[in-house]
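*Asks:* starting from these lines, generate the structure:
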Amino acid sequence: MSDETRYKLSFTTGGLLANECRVLAAEYLRLGDWREARASVRANNLIQKRTASAVARISREAMDRVRMLTDAELEIVVGGNAPERQQLVWLAICLQYPFVADFAEEEVREKYLSMSNELGPAALDTFFVKKSFWHGELEDLKPSTKNKLRQNLFRMLREAQIVSEAGHILPQVIGERVAEALRRRGPGSFLVFPITDFEIESLMHA
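*Replies:* Below is the predicted model:
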């Protein structure tokens, strides 16, 4: 992404939201309209949150994510297995939040390739410092906001099965349906996952 573009940094709560994304995607595929899909989810509390404000907040975030995906990818989110759903929702998050995509490629994947498979909070602190030279908005963040971003980013990484509970980077097994979706987007879409260049080359030409 361009270093001149301000990072969007609103991923402070909710984790991966894989199930919520599945629900929003299913309603969109049924109704054919995102506003109607979100209205249906809110009216019927299809994501089963305890308060109306939580339903509104979480449904908006989930919709913002799945709107980044194609209809073919949404079909996999709705009908696929858990690993497929997790991988495509992670892709959607990276498409929505270039900060997350850059961290996934430049820190998570690079550590994996260098066989330094432990990923702790310090990696994000280092990343903040490195990126703040080009993104002044990072310097303006309050410590409490940075902490929320850190907590939720690592929660998303764990729920996407990219990082283990113990903080180890997990190799990814990308099945044919997700691989086909990534192929359509181009080789760069594979870079948000901890996989090798050889694996990307193999998947691109499978």
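*Asks:* hey, let's count contacts and neighbours off CA atoms from now on
*Replies:* Will do.
*Asks:* show me what the helix or strand containing residue 24 is packed against.
*Replies:* Element membership of residue 24, judged by DSSP states H and E, is helix 18-31. Judged by 3 or more CA pairs under 8 Å, 6 or more residues apart in numbering; DSSP states H and E, helix 18-31 is in contact with helix 34-44, helix 52-66, helix 71-79, helix 82-96.
*Asks:* for the comparison step, fold the sequence that follows:
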Amino acid sequence: MSSSYLLSMSGSSARVQESLLAARLYLDMHDWNDVRKKIIDDNLFQLNAVSSRKRISQEIVKRLRHLSDSEAEFFASAIGDDRYAMLWIAICRTYQFVQDLSEQVIASRYEHSMSDFPQEAYDVFFEEQADIHPELARMTDLGRKKMRNTVLRLLVDCHLVDTDRKITPLRPTSAFREALGSEHAEELAVFPGKVF
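*Replies:* Have a look, this model is predicted:
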């Protein structure tokens, strides 16, 4: 039996700049709970509502916790596609659904010379997974729509898909692959195109 998908994607977007800020704080504090508290108490994300500060900081910390210290260090100083690639790794490690979609649909379509990511491709994948994962089958139509929009926003924010739903492969440097390490080489499968 397959493990359950984690579906609580409360961040709604990748929030790249906020994620960088959190990672840099972590490298100073080395405690994710302290990082989250400082973000909320000092309003480092400049959000008016305390509830928003709590929700968004929780989401970002939840994702970044999946990076090793060396990966977080790489992410904190990375630029360009290296930055987006490491953040995508953190998101995929947090949400198995996103990882499976990225590998089985986005990367696969690109490999088979299909350069777009139409809504139908997402919907077919969702229905296939709903047969395996009852937590997906139980979602309301509204919940499904919100999740689809969130996943698309994450893909766009991390530069894997553009706003026209065209697949846009990342081109991280060899330093990204080295930061990921040979023990995580299989995770490169979430990226469309060859990642060197």
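*Asks:* TM between them?
*Replies:* Put the two chains on top of each other and the TM-score (TM-score structural alignment, normalised by the length of structure 2) is 0.95; 196 aligned residues with a CA RMSD of 1.4 Å.
*Asks:* now what about the longest helix along structure 2, what contacts it?
*Replies:* For structure 2, the longest helix by residue count, based on DSSP state H, is helix 141-157. Residues from elsewhere that reach helix 141-157 of structure 2, judged by CA atoms under 8 Å, 6 or more residues apart in numbering: 9, 12, 13, 14, 15, 16, 98, 122, 161, 162, 163.
*Asks:* follow-up on the earlier one: with respect to burial, which of the helices and strands packed on helix 18-31 of structure 1 scores highest?
*Replies:* Ranked by average neighbour count under the criterion mean count of other CA atoms under 10 Å, these are headed by helix 82-96 at a mean of 22.
*Asks:* comparing it with structure 2, how large is the average distance?
*Replies:* Compared with structure 2 after the fit, helix 82-96 of structure 1 shows a mean deviation of 1.1 Å (mean CA distance after the TM-score superposition for structure 1).
*Asks:* re the thing from before, so which bit of structure 2 is the helix holding residue 24 of structure 1 matched to?
*Replies:* Aligning helix 18-31 of structure 1 against structure 2 (TM-score structural alignment) gives residues 16-29.
*Asks:* buried ones in that stretch?
*Replies:* Across stretch 16-29 of structure 2, burial judged by 16 or more other CA atoms under 10 Å covers 18, 19, 20, 22, 23, 24, 25, 26, 27.
*Asks:* name the nearest residue to the fourth one, sequence neighbours excluded.
*Replies:* This means residue 22 of structure 2. Once flanking residues are discounted, residue 22 of structure 2 sits nearest to residue 35: 6.7 Å by CA to CA, 6 or more residues apart in numbering.
*Asks:* what is the aligned counterpart of residue 116 of structure 2 in structure 1?
*Replies:* Aligned partner of residue 116 of structure 2 by TM-score structural alignment: residue 118.
*Asks:* one more: residue 58 of structure 2?
*Replies:* Using TM-score structural alignment, residue 58 of structure 2 pairs with residue 60 in structure 1.
*Asks:* quick one: the closest residue to that match other than its chain neighbours from residue 73 of structure 1, how far?
*Replies:* Closest residue to residue 60 of structure 1 apart from its sequence neighbours, by CA to CA, 6+ apart: residue 38 at 7.4 Å. Shown here: residue 38 of structure 1 relative to residue 73 of structure 1, a distance of 18 Å by CA to CA, to the nearest Å.
*Asks:* one step back: residues contacting the residue nearest to residue 60 of structure 1?
*Replies:* 24, 27, 59, 60, 63.
*Asks:* helix/strand/coil for residue 69 of structure 1?
*Replies:* coil (DSSP: H, G, I helix; E, B strand; the rest coil).
*Asks:* wait, it sits on residue 92?
*Replies:* Yes - counting by CA atoms under 8 Å, residue 92 is a contact partner of residue 69 of structure 1 at 6.3 Å.
*Asks:* residue 106 of structure 2 matches what in structure 1?
*Replies:* Matched to structure 1 by TM-score structural alignment, residue 106 of structure 2 sits across from residue 108.
*Asks:* repeat that for residue 191 of structure 2.
*Replies:* Counting by TM-score structural alignment, residue 191 of structure 2 lines up with residue 193 in structure 1.
*Asks:* can you tell me the closest non-neighbouring residue to its match?
*Replies:* Computed as CA to CA, 6+ apart, the closest residue to residue 193 of structure 1 that is not its neighbour in sequence is residue 109, at 6.5 Å.
*Asks:* just give me the neighbour total for the one you found.
*Replies:* Other residues near residue 109 of structure 1 come to 24 when the count uses other CA atoms under 10 Å.
*Asks:* aligned partner of residue 75 of structure 2 in structure 1?
*Replies:* Residue 75 of structure 2 maps onto residue 77 in structure 1 when the alignment is built from TM-score structural alignment.
*Asks:* residue 116 of structure 2 and residue 126 of structure 2, how far apart?
*Replies:* For residue 116 of structure 2, the distance to residue 126 of structure 2 equals 17 Å [CA to CA].
*Asks:* repeat for residue 58 of structure 2
*Replies:* Plainly put, residue 58 of structure 2 is 26 Å away from residue 126 of structure 2 if you go by CA to CA.
*Asks:* same deal with residue 39 of structure 2?
*Replies:* Distance from residue 39 of structure 2 to residue 126 of structure 2, counting by CA to CA: 35 Å.
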